[in-house]
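1. Got a sequence here, can you model it:
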Amino acid sequence: MPGREEPGREVPGHDEPHRDGLGGRLNWLRAAVLGANDGVVSTAGLVVGVAGATSSADALLTAGLAGLLAGSLSMAAGEYVSVSTQRDSERAALDQERRELARTPGAELAELAGLYEQKGLSRELAAEVAVQLTRHDALGAHAETELGIDPDELSNPWHAAWASFLAFTAGALLPLLAMVLPSAGARLPITVAAVLAALAGCGWGSARMGGAPARPAVLRNVAGGVIAMVVTYAVGSLLGASGV
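-> From the prediction side, this is the model:
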């Protein structure tokens, strides 16, 4: 009949359930977006600030490379520590759940049924679902429903660290090259234009990949970049004028 789906039949235009490692994908996506944004904004602020104080290409290149290396390593280390802590917490929660399943399986079954009942299932159906899922994979059922964790897809700190490192480096290279390659008179406008375009593109891309509205993400990224460059250029100009 029209409007009804047949079991096992793919319906055109109907998306598959959001599985396939969504948690892991969002983890490295978050790290990559944060790294790229930080690379663009922090390096742009650094080289624009130095440009406000001096027109020396050597000074700009040195400052930019130092900021790129320090920032990429700092981002990678921070993501590794943060995600490692998250993974340790997930493992501890799973270990606790394993112990509870081994010691009090009846109570855990009742708890699982209660959770499904809270989601809107009838008491009889919730109990049947809990029994079936417990027979199939008790830990997986409890981890997903009670803890919001997939035991097979725990957070990977190395993925987040490398994503942050590479994304920061890629983001930082754009304002650095835009500042040191053009002639002295064209450096600043080219850098500002390149940075704003990169931030707009990064905001749009992250919103699209995450399924969020693009306009707010673009505006946030661009506004942050503008503020950073204006402030650092003003400070650099003041320091350069004072001879510091």
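2. okay, CA-based contacts and neighbour counts for the rest of this
-> OK.
3. if I look at the residue most central in space within the chain, how far off is Ser164?
-> For the chain, Arg30 is the residue whose C-alpha lies nearest the centre (Cα atoms, centre = their mean; 0.5 Å). Counting by Cα to Cα, to the nearest Å, the separation of Arg30 from Ser164 is 9 Å.
4. hmm, back to that, if you count contacts, what does the helix or strand that contains the residue nearest to the centre of the chain end up packed against?
-> According to DSSP states H and E, Arg30 maps onto helix 22-53. Applying 3 or more Cα pairs under 8 Å, 6 or more residues apart in numbering; DSSP states H and E, we find helix 22-53 packed against helix 57-103, helix 157-180, helix 187-210, helix 214-242.
5. Next, the second sequence, to be compared with the first:
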Amino acid sequence: MARPESSSVPSAHIEPHLSGRSGWLRAAVMGANDGILSTASLLAGVAAGSGDRATIILAGIAGVAAGALSMAAGEYVSVSSQADVEKADIERERSELATNPEAELAELTAIYEERGLQPELAARVATELTEVDALTAHLRDEIGLTDLSPPRPVQAAVVSAMTFAAGAAVPLAVAWVAPLTSVVPWVAVATLIALGSLGALGAQAGGAPRGRAAARVMIWGALAMAATTAIGALVGQAV
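-> Below you'll find the model as predicted:
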């Protein structure tokens, strides 16, 4: 009798998933997007209120340094807080399993029943998973914690700072070489192109539609730069 061809049906275990990228991808996209947009807005605002190139470049460099450090600190604190909350949940669940295993088993059974399993099957699944690894079962199905993308504060901080500086380099370089009388339009065009490219790349890395992501960041970027330019022009006239 011929043997079945096992390769005809791909295994679900080798199917590529993109959710594991969410941690570093979020930090990278946020850092680069903030670097491009905040620096471009700062440059446009200063350029609209001052005709001095040295002032424009100095403001841009200061904005890059402050922004990169701020992003790093903010990401580290934010992700560290998330990690602390998850650790607290893990310890709480471990303690409950040790002090009241019967109630925890009943709770896990009820979860599977709510998801559509018959009571007998739900009880069997809960029992077998508890025998294998009760803590993992409760963390995954009761709390929603998995090891797919655990919090990494240092990674998030470093990625955010580096991508912020890399993104900020685009409008800063354009402001450096653009004609002094046309700094704002040059920076605006370069920024919109960079934001659109970043949105498309981020969407592609995450498996999302590229056009919608690019349009979204470009629209918000244009609004931010327009508002900052208007404010810079008003302040420049006042002082």
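6. And the helices and strands packed on helix 22-53 of the first structure: which comes nearest Gly120 of the first structure?
-> For these, the distance to Gly120 of the first structure is smallest for helix 57-103, at 23.7 Å, taking Cα to Cα.
7. which residue numbers in the second structure go with the closest one?
-> Aligned using TM-score structural alignment, helix 57-103 of the first structure spans residues 53-99 in the second structure.
8. Give me the mean deviation of the matching stretch from the first structure.
-> The superposed stretch 53-99 of the second structure is, by mean Cα distance after the TM-score superposition for the first structure, a mean 0.8 Å from where its aligned residues fall in the first structure.
9. Quick one: distance of that stretch to the chain centre.
-> Using Cα atoms, centre = their mean, to the nearest Å, the mean C-alpha position of stretch 53-99 of the second structure is found 12 Å from that of the whole chain.
10. Stretch 21-28 of the second structure now?
-> Computed by Cα atoms, centre = their mean, the separation of stretch 21-28 of the second structure from the middle of its chain amounts to 5 Å.
11. and it, which residues are buried?
-> Gly23, Trp24, Leu25, Ala27, Ala28 (16 or more other Cα atoms under 10 Å).
12. Could you check which residue of the first structure pairs with the second one?
-> The reference is to Trp24 of the second structure. With the correspondence set by TM-score structural alignment, Trp24 of the second structure lines up against Trp28 in the first structure.
13. That match and Trp158 touch, don't they?
-> No - Trp28 of the first structure is not in contact with Trp158 according to Cα atoms under 8 Å; the separation is 9.6 Å.
14. what's the closest of the helices and strands packed on helix 22-53 of the first structure to Gly114 of the first structure?
-> Among these, the nearest to Gly114 of the first structure by Cα to Cα is helix 57-103 (15.6 Å).
15. Would you mind measuring from Ala44 of the second structure to Arg212 of the second structure?
-> For Ala44 of the second structure relative to Arg212 of the second structure (Cα to Cα), the value is 26 Å.
16. do the same with Val189 of the second structure
-> For Val189 of the second structure relative to Arg212 of the second structure (Cα to Cα), the value is 19 Å.
17. and if you look at Val177 of the second structure?
-> Val177 of the second structure is 31 Å from Arg212 of the second structure, by Cα to Cα.
18. which of those two has more neighbours?
-> Arg212 (14 against 10; other Cα atoms under 10 Å).
19. Mind telling me what that one corresponds to in the first structure?
-> By TM-score structural alignment, Arg212 of the second structure lines up with Pro216.
20. do the same with Val177 of the second structure
-> Val177 of the second structure maps onto Leu181 in the first structure, by TM-score structural alignment.
21. Who are the contact partners of its match?
-> By Cα atoms under 8 Å, 6 or more residues apart in numbering, the contact list for Leu181 of the first structure reads Arg187.
22. ok, now Trp186 of the second structure?
-> Val174, Ala175, Ala178.
23. show me what contacts the first one?
-> Spelled out, it's Val174 of the second structure. By Cα under 8 Å, 6+ apart, the neighbours of Val174 of the second structure are Val183, Trp186, Val187, Ala190.
24. 10 Å instead?
-> Residues near Val174 of the second structure by Cα atoms under 10 Å, 6 or more residues apart in numbering: Ala40, Val183, Val184, Trp186, Val187, Ala188, Val189, Ala190, Thr191.
25. So how do I select the buried members of those residues in ChimeraX?
-> Those of the contacts of Val174 of the second structure that count as buried under 16+ other Cα under 10 Å are selected in ChimeraX with:
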select :40,183,184,186,187,188,190,191
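26. how close does whichever residue in the second structure pairs up with Val40 of the first structure sit to Ala66 of the second structure?
-> Residue correspondence to the second structure (TM-score structural alignment): Val40 of the first structure is matched to Ile36. Computed as Cα to Cα, the Ile36 of the second structure to Ala66 of the second structure distance reads 14 Å.
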